[in-house]
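Engineer: Dropping a prediction and its sequence here:
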Amino acid sequence: MNTAEIRELFPILKQEVNGHPLVYLDSAATSQKPIQVIEALKHYYEWDNANVHRGVHTLGSRATDAYEGARAKVAKFIGAAGEQEIIFTRGTTTAINLVASSYARSVLKEGDEIVITPMEHHSNLIPWQQAAKATGATLKYIPLQPDGSIALADVESTITDRTKIVSVVYISNVLGVVNPVKEIAKIAHKHGAKMVVDGAQSTPHMKVDVQDLDCDFYALSGHKMCAPTGIGALYGKKALLEEMEPVEFGGEMIDHVDLYNSTWKELPWKFEGGTPIIAGAVGLGAAIDFLQEVGIENVYQHDVQLTQYALDRMTQLEDLTVYGPMTNRAGLVTFNLGDVHPHDVATVLDAEGIAIRAGHHCCQPLMRWLEVSSTARASFYLYNTEQDIDRLVMALQKTKEYFGHAIG
């Protein structure tokens, strides 16, 4: 499918906003949904809606097949060794919190180290802050290069034999940089540490093989990869997941319960207490089918080319500052326009029918490293075109003219 054919599958893109055709450049926050995903949700609720696992009636069996079928699709999509290694969660945030609450707090002690980077999303920073406070471990940061990238020499000098956990974002939601997580995992394992990867931005845009990366845990969110909100997954190596204790208790996750003691189901269900996010999983499965039909390699190539086109066009604008490296980045451009506040930039662009994101992007420590309070961000996906970028540049020029007193 070419981009024009892909766009036809996204009903939301056919509308006008403020009298202009919608240009949606906020996919790093959440992607739009193709008709295949919308129809899958509709079909589930109209035909298969039932609780899973326990029911023996036909609807319950169909719902269970759809739910577990989605788990199998996730496992195959990211290269897991088996379906038992896939835990459904509400998203990346919940997945990382599960690792930090269950695994980390059980192995960390005073004097141990947790290593992350200053570019982490709050979802991959605050859980480790809390784990460090609860256990007496030390939180350490791999320093960034001037362009926001990571040098492996700095990784080598930061990780020590006291390091127990290394957690790094695969693609930064601000800088767009693609981090060398496979190489970082090798260094972590050399020191006996476990490697956690925040895959919220990478999974929608590039081929992921968790076994090739040799990460110990990998977290993803469905809503950034054409699936519904409220569904995501945690991949964990089976041996590690088997050692971990659940953090939510109740129905679905139990094996045997008596008045004073209980035992848990086997993987993956011991981590999925309560009625699971069944419809979300169905939608995630449909989204994976869609991305595989398009070809995830094609998505990556499209995003890289579009990002380079955006960089080439946007850097021609005077007084526009781009953050992050100019190469080895995918899917987004984060910027500021002179002294105009990013919220004002976003407001003018919205009046032109262009949706971008403005603020600290849940990366306040990174904003301080960049020496700004906030930034504007245009992020791209498989349905965006060069014409979208041209509209963005024209609107930014109009913003410059409107706020001319604040530029320069």
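Structural biologist: Here it is on my side, so go on.
Engineer: CA atoms for contacts and neighbours, from now on please.
Structural biologist: Noted.
Engineer: what about the helices in the stretch 251-400 of the chain?
Structural biologist: 278-294, 296-314, 342-351, 364-370, 386-402 (DSSP state H, counting those that start in this stretch).
Engineer: Report the angle between the last one and helix 296-314.
Structural biologist: Think helix 386-402. Here helix 386-402 points in a direction 30 degrees away from that of helix 296-314 (axes from the mean of the first three to the mean of the last three Cα atoms, to 10 degrees).
Engineer: helices or strands next to helix 386-402 in the packing?
Structural biologist: On a contact count with 3 or more Cα pairs under 8 Å, 6 or more residues apart in numbering; DSSP states H and E, helix 386-402 meets helix 296-314, helix 342-351.
Engineer: buried residues in the last one?
Structural biologist: Just to be clear, that refers to helix 342-351. The neighbour-count check on helix 342-351 (16 or more other Cα atoms under 10 Å) flags Pro342, His343, Val345, Ala346, Thr347, Val348, Leu349, Asp350 as buried.
Engineer: Please compare the first structure with the one that follows:
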Amino acid sequence: MKTHFIAIGGSAMHNLAIALKDKGYQVTGSDDAIFEPSRSRLEKKGILPQELGWFPEKVTSDIDAVILGMHAHQDNPELAKAKELGLKIYSYPEFLYEQSKTKTRVVIAGSHGKTTITSMILHVLNFHQKDVDYMVGAQLEGFDCMVKLTQDNDFMVLEGDEYLSSPIDLRSKFLLYQPNIALMSGIAWDHINVFKTFDDYIEQFRRFVASITPGGVLVYNEEDAEVVKVVEAAENYFRKIPYKTPEYEINNGKVYLKTEMGDIPLSVFGAHNLLNLEGARHICHTLGIMDEDFYDAIMSFKGASKRLEKVEREDKGTLYKDFAHAPSKVKAAVKAFCEQFKNEKKYGFLELHTYSSLNPVFLEQYDHAMDGLEEAIVFYSEDALKIKRMDPISPDLIKEKFKNENLKVFTNAEELHAYWETLDKTNGVFLMMSSGNFGGLDLTK
């Protein structure tokens, strides 16, 4: 099969391209910008475009599938050529469904926790040498690629994102997967540039539940009121399995899960991660993994990339980075950090980086998000606001919305870096929350 990727350099797209190359497909692609690690990984597989840009002549009538990434625009010249030739154009999730429609599809959805839960499931299956196809949104220890596609595997585990599928397909990605087994971890308004109201956002999850195949299974977080409302309102037929935070305790900085089989030591911490673990356990049970085998495997799970991930520093200071940027994720990460390091001085840094997090209306969601930290710092770039064509935001407004008068607010990367240099990284613990990089801050030094 011959495939062509428009915007092959994306974090998700390049992994799918590699997976198809490994499956024996012919793969070509284009992009106007390709960064690391995408560049090196594509080059290693021999599918890195020779030059950057869009080249309609690459799109020929013998191509079986054109896969369109979100980074491309509707007026992309390669997309226009594909339409002119009448080629089949897929979004990323649509093509994944085509690759998995004869398999049992397991889809993990939710505003928060879905990457970690998917990672936990894959870690357990890999530990017990259970081979499945998969797509996950983070690099995992023990896995070479974030996407795996085969002819023979019976199951495919998919991280289900509610964001849009492609520039020409405005459906939420997870609506294309038609899960046989699903999980819903939580609902908290996000992506306000696309979903203008909270109800519009919730509607995507109502549709997701409605897309579960007849007689399927939904594992859901019964502690989330919005999730419960969606599940109770569903009219289609499926089996419902609720889950909640399991019992645990912290001894000498180590988290222990309380089970009928005794106390299970874990390498992750935080109530939200224990909740994620419980959801993963139920999904693994539906896949034939008994609880004893699940616990045996989960003890060695160290977390998904950038999800409360410990950074090895030259000075041996204690620092964790987290992808948290949405309010619910920030609150969960801060709560976990404060619980884990009760007796240490706790520094929390948050970069407001996305369209949603820089929107004054959405900032209301961050109320008390940084409470419990001895030092709370928020950084956002005034240049980023200009690039996104958004109105200026004052530091006072940030403090007001966070309901934290002691909040330190930086709008200039150089000033943030200067403040960072004044801190003794071996005296206290540090939580760095961003989907960016704090203006180029090196967290290892």
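Structural biologist: Noted; the coordinates are in hand. The shown structure was predicted, so the numbers you read here are calculated from the model rather than taken from an experiment.
Engineer: Tell me how they score on TM after superposing.
Structural biologist: Here the TM-score for the pair of chains, by TM-score structural alignment, normalised by the length of structure 1, is 0.27; 183 aligned residues with a Cα RMSD of 7.0 Å.
Engineer: sorry, back to before: switch the buried residues of helix 342-351 of structure 1 over to TSV; also include distance to His20 of structure 1.
Structural biologist: Converted to TSV, these look like this (distance: Cα to Cα, whole Å):
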residue	distance to His20 of structure 1
Pro342	21
His343	20
Val345	17
Ala346	15
Thr347	14
Val348	13
Leu349	11
Asp350	9
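Engineer: ok, back up a step: pipe the helices and strands packed on helix 386-402 of structure 1 into JSON lines and attach distance to Gly359 of structure 1 per row.
Structural biologist: As requested, these are exported to JSON lines (distance: least, Cα to Cα, whole Å):
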{"stretch": "helix 296-314", "distance to Gly359 of structure 1": "19"}
{"stretch": "helix 342-351", "distance to Gly359 of structure 1": "7"}
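Engineer: Glu113 of structure 1: which of these is closest?
Structural biologist: helix 296-314 (34.3 Å; Cα to Cα).
Engineer: what angle sits between the closest one and helix 278-294?
Structural biologist: Using the same axes, to 10 degrees: helix 296-314 of structure 1 against helix 278-294 is 80 degrees.
Engineer: For helix 296-314 of structure 1, name the packing helices and strands.
Structural biologist: Against helix 296-314 of structure 1 (3+ Cα pairs under 8 Å, 6+ apart) you get strand 332-337, helix 386-402.
Engineer: got the angle for the first one vs helix 342-351?
Structural biologist: I take that to be strand 332-337 of structure 1. Strand 332-337 of structure 1 runs at 110 degrees relative to helix 342-351, counting by the same axes, to 10 degrees.
Engineer: Which strands or helices does strand 332-337 of structure 1 pack on?
Structural biologist: So strand 332-337 of structure 1, by 3+ Cα pairs under 8 Å, 6+ apart, packs with helix 296-314, strand 320-323, strand 375-379.
Engineer: please redo it, this time with the cut-off set to 10 Å
Structural biologist: helix 296-314, strand 320-323, helix 342-351, strand 357-359, strand 375-379, helix 386-402 (3 or more Cα pairs under 10 Å, 6 or more residues apart in numbering; DSSP states H and E).
Engineer: Let me know which of the ones you listed is tucked in deepest.
Structural biologist: strand 375-379 (a mean of 26; mean count of other Cα atoms under 10 Å).
Engineer: longest helix anywhere in structure 1?
Structural biologist: helix 58-78 (DSSP state H).
Engineer: let me redo that: structure 2
Structural biologist: helix 271-286.
Engineer: For Ile6 of structure 1, give its distance to Ile38 of structure 1.
Structural biologist: As judged by Cα to Cα, to the nearest Å, Ile6 of structure 1 and Ile38 of structure 1 stand 15 Å apart.
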